[in-house]
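Asks: following is a predicted model, sequence given first.
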Amino acid sequence: MLLCFLLCILLNESCFLGCFPAHAVNDITPAKCCFQFFNGRIPQKQIKSTTKTHSKCVEKAFVVSTAKGTQVCVRQNLNWAQEAFKRQHAVQY
């Protein structure tokens, strides 16, 4: 009986820990790192900001904040994400 109870708890925890959306950002560590990635394209008019993840993260990524207030992880090798980052960080003269 105790074994069954422990297995149920373990199963519940594993589902909870593995059921994050594709835009999961790790806010627990001092540096933001992405572990799941959005593969689609976000229209430029919906992008509020684009920031790079910490250099010590396993995967190089951008965290894209949208006008709706969500944060989406995208890989740095996506052209549209690179362009959005460049546009946001372009020096204005």
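Replies: In hand now; what should we look at?
Asks: please count neighbours and contacts with C-alpha atoms only from this point.
Replies: OK.
Asks: report the central residue of this structure.
Replies: Nearest to the mean C-alpha position of the chain, by Cα atoms, centre = their mean, lies Cys73 at 2.9 Å.
Asks: this is the other structure I want to compare:
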Amino acid sequence: MMMMMMMMKKPIILMTCILLFSSLAVLASENSFSPDECCFDFYSTKLPKSKVVSYRHTDERCSKTAVVFTMKKGGAFCVDPSVDWVKNIMKAKDRARTTTVNRSD
């Protein structure tokens, strides 16, 4: 009977270890290989340039190339970077950033 108990404990320990390590592997892969933020739909209404504080590009691993505009009131909008009004706002923000950097030198 004692021998039977020993044989049953080892597979249980082995299975527990396998489950634990596979769970950790899944968690690690999700955190290290996936982008933090992607856009799946674009806001299509033209946003006022004066209310856009900044912009950032989404990760290149996202299925759609996108830009996220951050607004004065804290909102964020996914927009299509190929649209003219989006390009104009991005250029204006780049110029403003360059001017600010040059003034601080």
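Replies: Here it is on my side, so go on. Given the structure is predicted, the values throughout are model-derived calculations rather than measurements.
Asks: and the TM-score between them?
Replies: Superposed pair, TM-score by TM-score structural alignment, normalised by the length of the first structure: 0.61. Supporting alignment: 65 aligned residues with a Cα RMSD of 1.5 Å.
Asks: distance of the counterpart of the residue nearest to the centre of the first structure in the second structure from Thr99 of the second structure?
Replies: Superposed on the second structure with TM-score structural alignment, Cys73 of the first structure falls opposite Cys78. Taking Cα to Cα, to the nearest Å as the measure, Cys78 of the second structure falls 26 Å from Thr99 of the second structure.
Asks: spell out the secondary structure type for Val74 of the first structure.
Replies: strand (DSSP: H, G, I helix; E, B strand; the rest coil).
Asks: what distance do you get for the residue nearest to the centre of the first structure to Cys8 of the first structure?
Replies: 32 Å.
Asks: next: Gly69 of the first structure.
Replies: 35 Å.
Asks: again with His89 of the first structure
Replies: Counting by Cα to Cα - His89 of the first structure and Cys8 of the first structure are separated by 49 Å.
Asks: quick one, strands of the first structure?
Replies: 25-26, 33-34, 47-52, 61-66, 71-75 (DSSP state E).
Asks: among those strands, which is nearest Ala84 of the first structure?
Replies: strand 47-52 (6.9 Å; Cα to Cα).
Asks: and the contacts of the closest one?
Replies: Strand 47-52 of the first structure has contacts (Cα atoms under 8 Å, 6 or more residues apart in numbering) with 60-67, 84-85, 88.
Asks: what sits against Cys17 of the second structure?
Replies: Cys17 of the second structure neighbours (Cα under 8 Å, 6+ apart): none.
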